[in-house]
Structure formats: structure tokens, C-alpha cells
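Chemist: coords please:
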Amino acid sequence: MKHTFVLPYFRTFVLLFLAACGGADRTPGAADADAGDHPTLSGGPPGGTLVVLADREPDELNPLTFNSNPAHQITQLVFRSLARRDTTLSDYVPNLARSWELEADSTLLIRLRDDVRWHDGVPVTAEDLVFTIERQRDVRTASPRRNDVIAVVSAEALDSFTVRVRLRQPGPYTVNALLEVVAVPKHLLDTVPAERMRFAPFSRNPVGNGLFRFAGWRAGQQVTLQANPDAPEGRPALERLVLRFVPDMNAAMTELLSGQGDLLKIPPDQRERVEGTANVEVRNAPRVRPAWIAWNTSRAPVDDVRVRRAILMGIDRDRLAEGLFGGVGEPALSPIPSSLREHSPAVQPIPFDPAGAGRLLEEAGWVDRDGDGIRDRDGRPLRLEIDYISTDQTRADVLVAIQSMLRRIGVDIVPRAYESTTWVERLRGRQFVGSLWGWGWGPGVVGPNAEAIFHSRSIPPAGPNFAGYSNPRVDALIDSVLVTFDPERRQRFWTQIEQQLINDAVYAPLYMDPELFGVSSRVRAPRFHGIEWSENVPFWHIPTERRLPRDRTG
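Modeler: Below is the predicted model of the structure:
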């Protein structure tokens, strides 16, 4: 099996990407006249500042160890993965890697571009990639992305820009997972012990090699990025990108609608308000992120599958999605999104069945003995705390809604709001009973994603199976899909995995995150081919005549 891409192909990809993004639909005028004099990835004139309004800060910015969505968005811009997904989200085109080739003896040859430099001027070499792979697979690093390199036996530099990676038995997702690897600079991190990696100063002041350079982090306020004028494939048109932290959604909406911000992920109940505004447009991104409650299987009473199943049976997910999100609401009936080809329409979801939920809870010994409306056992009420990030109003509203539903079957839900850093630490340390969050599935790496979340070998500190889910049957089935090339046989394994995940209800899916964004109308080509805005903004621009005083960078 061979995948070989060359740089002219990459340039073709950029042109195709721009066509898909509607880059040719620019308004004629001064901006277009400027564009020919200043070639950029978008074709628009260089300059302008995009202000992104975020509900929280990143936890850190080390690609090996970060564990938050804001960090993922920033590192996508500051660093380079070996390859990037194309507009189908399933296939890959070159990024840091010039080409890759999987040989018959389970050896992957990766040839890097020879024209990429770290933002401090040092060339990016094969030694950086080898160092990154070794640190990422080291369990002491506690990388949430360790599963991307778990198939690696060894990695060695053959010359300055060629790496040979020896693999265990390769499978259909092995190469794609490796192409997601984001190289870090060996010359800045090789003296940092693996277990201290996420605490290194680099995590707050990263030196990348991507289309944007890190320019500063003002704690509690914003992260600023500057366009990399030396990017070999061409610089972004945007001169600067500011990720401003505005935890209050009302305040963020005010900034967006008044023109102080340019991009905001909006809750569905604000869609009509945005659509009624002349200077802001609503854009949709693909939905591949189910929101679920992860139950900590080491904590009673959710270590009992009967309790977990009863809780889902007590939640009307259709009503939840419709009530909170209106016409854009979509219930999640499986941990694996229906939009993925690995999903099976044959699986049987847990139904909304309050009476059946009551019978399960009684079977587990939970009965309302004191008549207060809440079931109890051995003198303890059936009271479950669920963590969420305090700035996420949608999650807060969801918990209020299911709190009301579950009281009807005698279960008391207690929402617990935590600042994002504390929430992440509680998740990593498995200090929670239940935690509400979402997982954005990578369509080309569904196997490694499933391994990361659902396999017992990914239980912390080895990986992000924060619920501690452990089912030997699921482990064996995941191991099988990772090495099975025959698509029909692999799909049979996926159907069994999905049904078992549904039955065990450790990761209890509630709804698909609505991926709605409010984008300033001054931004050109604001289309989304991926679920993150950061996959798209290098190809956006702000026409000269639409710029504001805050766009000045000098």
C-alpha cells in the first residue's frame, strides 16, 4: 500500500479548497485589486485581525499534552500535523510530510518537507519527528493522543528529512493515525522529563512551525497569534488572530453583534437573533461531536450497569434536543455518530422508558423508602453529581432539563460547575461521578478514537478513557477493527462494538452538539469543511475596505 504526494499536489489542493470554500465569491473592488500584488492562501490581501470569542482559556499549548478544545484550535494554527484532512474529512494531503509510503514489511517511510522552520529559525528535521513520536508513546508523558502512535515499535531518522517507523501489525487506521501526529521542537524540549512535559514553560509560550506564530498569552484575557510570513506554501491573508476569552455568552453575543468580535460559536437559541443582524452571518460545521455523560465506573452507584441504563431510559432525548435546540436539535442515540460510516443502522438504542427505568432501579435495590420522591438504598439517596464547565451555558441548560426528567423516576441529579482548568484536572484524575462533555470524532481515525476512549488500555494515566470503561469483549473487538482491512468484516466488528457500548451505557450519549457559528460579514470565504474554525481560517481574509481600526497591527 502506497500513499505518495508531492508539493505540486498540495498547491492543487489549496486551489480546490478555495473553490470549495467559495473563495471565488469575493466582492469585486479594491480588495481584489490588492490580492494579485500580495499572494496569500486565500487570494485576498494580507492584513486584518480576526477576533475569535472563546468561552474559556486553553489549559496549555503543548501539542503532546493539551486536553481542551481551545488548545486544539490554537495548536492547529501554530503547529503542523504530518498531513491534514481534505474537504471530505476522510482522506489526507501533505502538510509537514511531503510523502509517506507503507511498505510490505510494516515499515512506514515518512519524508518531510525540507523548507519548514520552527518559528525561532531552526529547521524542522527528522530528529524532531522521532523525538515527538517517542515522547507521545511514552506513558509518562500522559498524552491524550498516545493512541495515535500506539502501533509504533520504533522510529529512526534515516537522514535529515526521512523517518522510518516500524509498526506492529498495521491496520486500516494505522497510517491515518500517524498522520495526525504534530511535531514539537526537540531542541527546546529534549531536556524536559516526560512526566513534566505539560508543566514546561513551553506549554505557555510555544514555538511552532505552522501558518501562525504564537505572539502572546495574557492570562484571563486573550491569546494572540501572528501570521507566519515565511510559511513555504504561502502566508495566511489574516495578519493577526486574537482568541479573546469571554466566558459570559450574553457578553460574547454583544461583542459579536456590535462588531467587537468576528467569530463566535453560538447556542441554537441565539440563531434567529444573529440571522436578523445585517453584519453577522450564521455558518454550520459538520456534526461529529456527541455530547455524553461519562460515568466513573469506579464510583457507586454508577458502577452498576442497571443504574446507568435506567438513567438513559429516564431521559427523553428527542424532547431534550428539540426543547433546547429547536429545529437544529439532534438526539444522540449512540456514542458513535450516525454521520460516520462505522455507525450501524442495525443497532438498538436504549429507549425512553420511565416505567422500565423504575423496574431496573428496583431490581438494583433503589426504592423510595421515605416518600420524599428520591429513591434510596442503605440509607443513601440516589443522588448523582455531574461535572461541567462553568462557562458552558448549553451544558448547564441540559443538566437542568435532565434533572427535571430524572426526578420523575426518583433520581436526583446535582449539577456541579467548575472552572475549566479544575474541570480538566478532575477529569484526568477521575475525581468525578459523572461528567458532561463531548468528543469530536475524526472521520479518518475512528478506530484510534474508539481505542482512546473505550479501550481499557486507555484508562488514565495511559489515555483519555476517563470513565475507566473496561469490557474485555469491546477491547477484543476494537483490537480486531484496528487490524482488519476487509471492510465488510470490519463493519461487523463495528456493529458489535457499537451495540455493546450502547448496552453498557458508560458513555451515555444525549445529543449532537449543534455546530453553529456567527461570523462577521466582513470576513470573506467563511465556510467550514471541518468541525473546528481553526481548520478553515488560514483560507479566510478581510477585504481592505472592510477593515476597522482594531485591524491595525503596527
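
Chemist: for the rest of this, base every contact and every neighbour count on C-alpha atoms.
Modeler: Fine.

Chemist: you'd agree Pro247 is up against Gln221?
Modeler: No. Between Pro247 and Gln221 there is no contact under Cα atoms under 8 Å: 10.3 Å.

Chemist: which of these two has more neighbours?
Modeler: Pro247 (18 against 12; other Cα atoms under 10 Å).

Chemist: correct me if wrong, but the more buried one is in a helix.
Modeler: No. Per DSSP: H, G, I helix; E, B strand; the rest coil, Pro247 lies outside any helix segment and is coil.

Chemist: hey, where'd the strands end up in the stretch 301-450 of the chain?
Modeler: Applying DSSP state E, counting those that start in this stretch to the stretch 301-450 of the chain gives strands spanning 376-377, 380-381, 383-389, 412-418, 434-438.

Chemist: got a list of contacts for the second one?
Modeler: If you take Cα atoms under 8 Å, 6 or more residues apart in numbering as the criterion, strand 380-381 is touched by Ile374, Arg375, Asp412.

Chemist: run the last query once more with 6 Å
Modeler: Arg375 (Cα atoms under 6 Å, 6 or more residues apart in numbering).

Chemist: go on, the third one?
Modeler: Residues lying outside strand 383-389 but in contact with it, judged by Cα under 6 Å, 6+ apart, are Asp412, Ile413, Val414, Pro415, Arg416, Ala417, Tyr418, Glu419, Ser420, Gly434, Ser435, Leu436.

Chemist: mind running it again at 10 Å?
Modeler: 55-56, 293-295, 300-302, 374-376, 395-396, 399, 410-424, 426-427, 431-437 (Cα atoms under 10 Å, 6 or more residues apart in numbering).

Chemist: now it, how far from the centre of its chain.
Modeler: 22 Å (Cα atoms, centre = their mean, to the nearest Å).

Chemist: cool, stretch 75-93 as well?
Modeler: 13 Å.

Chemist: what's the span of that stretch, first residue to last?
Modeler: Length of stretch 75-93, first residue to last, Cα to Cα, to the nearest Å: 18 Å.

Chemist: repeat for stretch 86-100
Modeler: Stretch 86-100 end-to-end distance (Cα to Cα) = 16 Å.

Chemist: buried set for that stretch?
Modeler: For stretch 86-100, a neighbour-count test (16 or more other Cα atoms under 10 Å) marks Asp86, Thr87, Leu89, Tyr92, Val93, Pro94, Asn95, Leu96, Ala97, Arg98, Ser99, Trp100 as buried.

Chemist: that older thread, looking at the strands of the stretch 301-450 of the chain, which is nearest to Ser81?
Modeler: strand 434-438 (22.5 Å; Cα to Cα).

Chemist: please give me the structure for this one as well, since I'd like to look at both together:
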Amino acid sequence: MHWIPILALVVALVGCGPAQDDAPAGNEDDGASKRPRSGGTITFAINAEPPSLSPVMPSTRVSTFVMGMMHFGLVRMQADGTWGPGIAESWEWSEDGTQLTMKLRDDLKWSDGDPMDSADVVATYELVAAEDSPFPAKNLLEPLADIDAPDPGTLVFTFADRPLDPLLSAVVNPLPSHVMGDLRPAEVESWPRSRDPLTVGPFRLAEWNAGESLRLERNPHYPGRPAYFEEVIVKVVPDPGVQLLQLEAGEVDVVQSVPFGEVERLEKNDDIRLHPIEGSTMTFLLHNLTRPALQDARVRRAISFGVDRQAMVDGLLYGFGQPAASAIAPIFPSHDGSVQPDPHDPVRAAELLTEAGWVDTDGDSIRDKDGVSLSLVLLTRAGDAV
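Modeler: Here you go, the predicted model:
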């Protein structure tokens, strides 16, 4: 596999957000008077409408983004890649590492005011783990043998064997059991609460204009620090060019994905700030091993030596990326920086093909073997520069 991790760019309109406090009379230059205060509205542009806002439905990047403001799981991934508290405020392991006991926060309520407790988690896990469950999260629960709620504030996970990363089983966001009834997996997609969810996070859904926008408002039952903004507008704007036009016109405050070719122009606009974010998005070449030629590791390695990764980063991504040697991006703690990608070496690539028996026997500049020309089909996404 040949990976090129891509650096994401978030673009924000300078001055978006809450209004500033009025300056005290006669003290216009006081720095404190210019300090932003909580409140107001922020508007994001996204490229597609979320198919659902149910935590257990298959998610897309946009649904994950929106749900991230409304939901959170038992544990949450921290900036350093470690697990931190979420709904669970603490946890401990049995000596053999096969049982996990979690203590839940006692101050959480659903956005309708009903208390959130361990029964909600158990009901959600039973739904996801059901035999007819189509949910991707089911794979995370495979190591789990049992889940029990001895009291409203306690969960006990029992694993058949000591799992490699047992807390992965704790990232499923719960559903509100008090409105689930006899909900079955096949009914979740059409369940009204999949588009009008109850939440425990800082925001709740206030309005959804299909195909156009979603409006989130502060969740009055959220026990943590109130969200900085009173409401969040998420506009569905499929065309990246239109997103930038709306940003420059002040119709949206934040655009999450910027065409790299627009960066230089946007940097000259004093009203716009670009925020590079190191991400884990990767473009890779995946070999189809049912093709006879690709069953030979020397051919696959020759392709690797033939790819000029740095030229792709520089020419296609305008330098916003880096060649990678594995599927683990540098932002993750498990990334091994000592592993390096194959260099661009056409000479070595040619040597490997010759060793594998692929040579140009008829002078047509195409290598062949046993009367068959070396021909491969590259399948890619329309509009993908890389």
C-alpha cells in the first residue's frame, strides 16, 4: 500500500461569533472591552446532509461532525490519543483484564430532561449486538461477552478474552431507553428519533430543514460548562467553490475543507484565517491480488518504487501532505517515525520487473511475460486529483 496523508485546512471568517461587550464610556482602548462574550451564532458549511443523527447508524464525516456537538460516549479520545472520561467518570479492571467496571456521572440528563443512566447503555448495546444488527459498531462489541448494570450508576463489561483495546467497546454513544420501546435494528433508520435525537451533550437539535440546513441550540440540561455559542447553524453546501463564495460574502463563518489551490489567494484576504490541521486522511493504492501479475511481490514492490510520492504531494496537494509508510498517521501515538516509505527509484522498479520475468520481448515498450502484456487497470474516484 502506498499512502499519502493529507493536511486538512479549516477556514474561518475573522470576527465571526458572539458580539463583544460594549466598551465603558471613556475607556475605549481598554483591552478587556474587546474580549468576546458567550452567545451568538456560528455558521458552518458542510458538503453533504447527514443521512441520520442516530449514534448507532452508519456514520459519514458530516454526521460525525454534527453528532459530535450533541453526543458523547462512555469514554472520549483525547488530543494525545489516549482515552479520557465521558459518560463514565472512572473505571477499573479485574486482575485478569477480562472485566471492566465503570462508574457513570450522576448529573447527566437527556435533552428532554429525563435522567441518563446505565439502563440506556445496556439497551443500546443489546440493540447493536442483536443477531440482525446491521450497525458497524457491532464489530466493536465482538470481544464483549456480557454487559450488566447492577445499579443506575454502574456498568460491568465482561470479555471472553483479554481484548487488545477493550475501551473501544465503550465508544458507542447510548440511545435513550425511555423512548426506545421495542425498537428493533431494522427500524432504527426510519425511527423518528434518528432525525430528531435526544442528546446528552452541549447542544440539541432545534430545527432540520431537509437538504438545506440544521440548527442546533444549547442543551439546557447539559451539566457541564454551557456551550460558547447559543446556537450553531450547519448549512449544506455541496460545491466547495460556493462554500468559499459564501465565506467571503459573510454568509457562513467556517468552511472545513479548502481546495489547496485556493490557499494562496485566501491567505491574502485579511478577513479570513486559515487553520491547518494535521489529519489522518490518506490516499492509498490497494492491490487486487486476484490479478496474476500482482500476486508477485516483486511487481507490487516495483509499483511502489515507481510512485513519486513527494511529487504528488508537491504538485497535486500544493505541499499540504507528506509521504507515509504505513496506515498509522503521525497524529497517533502508535506512529513509528523510523519506518520510511520506499523512495522514488525507477531503476530499481525496472530491475524488480525484470527479476519477475516481465521484459519487453517485442520492442513495443510494453513489458510482457509468456506472451501476455503487463497491463493493469487503476480504479479511482472521479475528481480525485491524487
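
Chemist: one step back: nearest to Asp318 of structure 1, of the buried residues of stretch 86-100 of structure 1?
Modeler: So of these, ranked by how close each gets to Asp318 of structure 1 (Cα to Cα), first place is Leu89, at 27.8 Å.

Chemist: and that closest one, helix, strand or coil?
Modeler: coil.

Chemist: likewise for Ala476 of structure 1?
Modeler: On the basis of three-state DSSP, Ala476 of structure 1 is classed as helix.

Chemist: which stretches of the stretch 251-400 of structure 1 form helices?
Modeler: For the stretch 251-400 of structure 1, the helices defined by DSSP state H, counting those that start in this stretch cover 271-275, 305-313, 317-325, 354-363, 393-407.

Chemist: read off where the helix ranked longest in structure 1 ends up in structure 2.
Modeler: Identified as the longest helix of structure 1 according to DSSP state H is helix 487-504. The counterpart of helix 487-504 of structure 1 in structure 2, using TM-score structural alignment, is absent.

Chemist: next secondary structure after that helix?
Modeler: Going down the chain from helix 487-504 of structure 1, the next helix or strand is strand 507-512, by DSSP states H and E.

Chemist: tell me the contacts of Leu183 of structure 2?
Modeler: Ala123, Leu127, Ser177, Trp191.

Chemist: next, Val51 of structure 1: secondary structure please.
Modeler: Strictly by three-state DSSP, Val51 of structure 1 counts as strand.

Chemist: got it, and Asp148 of structure 2?
Modeler: With three-state DSSP as the basis, Asp148 of structure 2 sits in strand.

Chemist: that one matches what in structure 1?
Modeler: Aligned partner of Asp148 of structure 2 by TM-score structural alignment: Glu156.

Chemist: from Thr125 of structure 1, how far off is that match?
Modeler: Glu156 of structure 1 is 12 Å from Thr125 of structure 1, by Cα to Cα.

Chemist: next: Leu516 of structure 1.
Modeler: 39 Å.

Chemist: which one's more surrounded, those two?
Modeler: Ranked by neighbour count (other Cα under 10 Å), Leu516 of structure 1 and Thr125 place Thr125 first, with 25 against 21.

Chemist: still on that earlier bit, nearest to Ile453 of structure 1, of the strands of the stretch 301-450 of structure 1?
Modeler: Among the strands of the stretch 301-450 of structure 1, strand 434-438 sits nearest to Ile453 of structure 1 (Cα to Cα), with 11.5 Å.

Chemist: onto which residues of structure 2 does the closest one map?
Modeler: Going by TM-score structural alignment: strand 434-438 of structure 1 matches no residues.

Chemist: any shared contact partners between Glu156 and Thr125 of structure 1?
Modeler: With Cα under 10 Å, 6+ apart, Glu156 of structure 1 and Thr125 have common neighbours Thr162, Val163.

Chemist: got the contact list for whatever residue of structure 2 lines up with Val78 of structure 1?
Modeler: In structure 2, the residue paired with Val78 of structure 1 is Met70, using TM-score structural alignment. Residues in contact with Met70 of structure 2 (Cα under 10 Å, 6+ apart) are 53, 64, 111, 197-205, 216-219, 222.

Chemist: in helices, which of these appear?
Modeler: Per DSSP H, those map to helices at Thr64.

Chemist: still on that earlier bit, can you put the contacts of Leu183 of structure 2 in CSV and add secondary structure, neighbour count and distance to Met57 of structure 2?
Modeler: Formatted as CSV, these follow (DSSP: H, G, I helix; E, B strand; the rest coil; neighbours: other Cα atoms under 10 Å; distance: Cα to Cα, whole Å):
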residue, secondary structure, neighbour count, distance to Met57 of structure 2
Ala123, helix, 19, 15
Leu127, helix, 22, 11
Ser177, helix, 18, 16
Trp191, coil, 16, 11
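
Chemist: Asp397 of structure 1: neighbour count?
Modeler: Neighbours of Asp397 of structure 1 using other Cα under 10 Å come to 12.

Chemist: that one contacts Asp269, correct?
Modeler: No. Counting by Cα atoms under 10 Å, Asp269 is not a contact partner of Asp397 of structure 1; they are 11.4 Å apart.

Chemist: which neighbours do the two share?
Modeler: Leu324.

Chemist: picking up where we left off before, CSV for the helices of the stretch 251-400 of structure 1, including distance to Lys2 of structure 1?
Modeler: CSV is the format used below for the helices of the stretch 251-400 of structure 1 (distance: least, Cα to Cα, whole Å):
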stretch, distance to Lys2 of structure 1
helix 271-275, 45
helix 305-313, 45
helix 317-325, 44
helix 354-363, 52
helix 393-407, 44
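
Chemist: go through the ones you listed and pick out the most buried.
Modeler: Ranked by mean neighbour count, these are led by helix 305-313 with a mean of 23 (mean count of other Cα atoms under 10 Å).

Chemist: what number of residues lie near the residue mapped onto Glu278 of structure 2 from structure 1?
Modeler: Using TM-score structural alignment, the equivalent of Glu278 of structure 2 in structure 1 is Pro286. Other residues lying near Pro286 of structure 1 total 16 when counted by other Cα under 10 Å.
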